[in-house]
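1. sequence first, then the predicted structure:
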Amino acid sequence: MAVALLGCSRTGGPPLGKVSGVVTLDGQPLADAIVTFAPATGRPSQGITGGDGRYTLAYTAEQPGAMVGAHVVRISTDRYVERPGGAVEQMKERVPPKYNAQSTLTATVKAGTNDFPFDLLSK
C-alpha cells in the first residue's frame, strides 16, 4: 500500500523576505504607525509599529514578509482606530510628508531576514 504525504507550502507567489525593524521620530519610538513597503509592481506589504516602535511586515494575512526587490517605504500615523466600546477615532498624522505621501525612503528586500530601522525627524 502506497501512501502519499503532501506538505503545505507557499507556491506560485513571488519570492519574499522577512522584514522587521524599529521606527523612531526625533529619537523616540513611534507607536501605532503604519509601515508600508511598496514595490514598483505587485502587492505592497504592511505592518504596524508597537509601543516600542518595532514593526514586522505582512505580505498577506497568512504570509509574513515583503517581495524581494526595491521598495518605496511610507510611514504614516494617519488612520482610524476603533476604541473599546466601538468608538472610532482618527489618529493625527505626526510624520512629515517626506516619509509618507511624498516619501524619499527606500529599501531593498533580500531573501531571508531583513532589518530596516528608520530614524525620522519631524523637522
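-> Yep, that arrived.
2. contacts and neighbour counts: CA atoms only from here.
-> OK.
3. K98 in helix, strand or coil?
-> helix (DSSP: H, G, I helix; E, B strand; the rest coil).
4. around it, how many other residues sit close by?
-> 15 (other Cα atoms under 10 Å).
5. got a list of what it touches?
-> T104, L105 (Cα atoms under 8 Å, 6 or more residues apart in numbering).
6. please repeat the previous calculation with a cut-off of 10 Å.
-> By Cα atoms under 10 Å, 6 or more residues apart in numbering, the contact list for K98 reads R74, I75, T104, L105, L120, L121, S122.
7. distance between the ends of stretch 42-60?
-> The straight-line separation of the ends of stretch 42-60 (Cα to Cα, to the nearest Å) is 12 Å.
8. now do the buried residues in that stretch.
-> Using 16 or more other Cα atoms under 10 Å as the burial criterion, the residues of stretch 42-60 that qualify are 44-50, 53-59.
9. most neighbours out of the contacts of K98, which is it?
-> Within the contacts of K98, I75 tops the neighbour count with 29 neighbours, counted by other Cα under 10 Å.
10. who's in contact with the residue lying closest to it once chain neighbours are set aside?
-> In this structure, I75 finds its nearest non-sequential neighbour in V35, 4.7 Å apart by Cα to Cα, 6 or more residues apart in numbering. The contact partners of V35, taken as Cα under 10 Å, 6+ apart, are 20-21, 23, 45-49, 55-57, 73-77, 100.
11. dropping in the other structure now:
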Amino acid sequence: MIKNSHSYCRVFPLLLIAAAGCSESGEYTPVSGTVYFDDQPLSSGVVMFQPPTGPMARSNIAADGGYSLQTLGEADGVRTGVSKVRVSARAASDGGSGEVGLGRLLVPERYTDFDQSGLTVDVSLDNPGPYDLRLTSNRDPSR
C-alpha cells in the first residue's frame, strides 16, 4: 500500500502541470475585416477562425462583406497565434413549399473546410488589422 502512495505522489504533480496547460488563460484580441470573393465583398455567410489552442471564433458576414469575430462574448475576438480559417456562404433557398433549405454554395467548397481552405491568419496583439480575407474562384490562389 505504501508503494502505491509513493506512485501517487509522483503522478499528482504531473497531473497538476498538465491541467494548468489546459486553462483558457490565452490572450484574446479583436479581429475584424472584410471577406472578398473574386475581388468583390461577399455579402453573406459565416467566417470561422480555429486558433492553435482554445475555442473557435466566428462571425456572420455583413452585407458589405465585413466581419467581427467573437469567441466567448460579443466582439471579443480570437486567441492569438496562427488560426486556420473557413468561410461558408450559401444562396437563400426556398423550395416553393415555404420550406427554407440549404441553397447552393456561393464560394468553392474547399473554403468550407479548415484543412482544405488554404486560409490562415497570424493573429497578434501587435497587429490590430484589419484582417481581410481574399477568396477566389480560381483553383490556384496565387492567381
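-> Yep, that arrived. Fair warning: this is a prediction, and the values are worked out from it, not measured in the lab.
12. does the residue mapped onto the residue nearest to I75 of the first structure from the second structure lie in a helix or a strand, and which?
-> If you follow V35 of the first structure across to the second structure using TM-score structural alignment, you land on V47. According to DSSP states H and E, V47 of the second structure maps onto strand 46-50.
13. in the first structure, what residues pair with the helix or strand just after that strand?
-> For strand 46-50 of the second structure, the following helix or strand on the C-terminal side (DSSP H and E) is strand 57-60. Counting by TM-score structural alignment, strand 57-60 of the second structure pairs with residues 45-48 of the first structure.
14. just give me the mean distance for that stretch relative to the second structure.
-> Here the mean offset of stretch 45-48 of the first structure against the second structure after fitting is 0.6 Å, by mean Cα distance after the TM-score superposition for the first structure.
15. which of the contacts of V35 of the first structure show up in the second structure as well?
-> Using both residues aligned by TM-score structural alignment, their matches' Cα atoms under 10 Å, the second structure keeps these contacts from the contacts of V35 of the first structure: 23, 45-49, 55-57, 73-77, 100.
16. who's in contact with stretch 118-132 of the second structure?
-> Residues contacting stretch 118-132 of the second structure (Cα under 10 Å, 6+ apart): 27-36, 49-51, 65-68, 77-87, 110-111, 113-114, 133-135, 141.
17. strands - which of those land there?
-> 28-29, 32-36, 49-50, 66-68, 78-79, 81-87, 133-135 (DSSP state E).
18. please enumerate residues in contact with the match of strand 57-60 of the second structure?
-> 19-20, 31-39, 54-60, 63-67, 71, 73-77.
19. go again with 7 Å.
-> Outside stretch 45-48 of the first structure, the residues that touch it by Cα atoms under 7 Å, 6 or more residues apart in numbering are 32-38, 55-59, 66.
20. ditto for stretch 17-31 of the first structure
-> Residues contacting stretch 17-31 of the first structure (Cα under 7 Å, 6+ apart): 49-57, 64-68, 109-122.
21. stretch 79-90 of the first structure now?
-> If you take Cα under 7 Å, 6+ apart as the criterion, stretch 79-90 of the first structure is touched by M91.
22. neighbours around the residue nearest to R54 of the first structure when sequence neighbours are not counted, how many?
-> Residue nearest to R54 of the first structure in three dimensions, not counting chain neighbours: V22, with 4.2 Å by Cα to Cα, 6+ apart. Number of residues near V22 of the first structure (other Cα under 10 Å) recorded here: 19.
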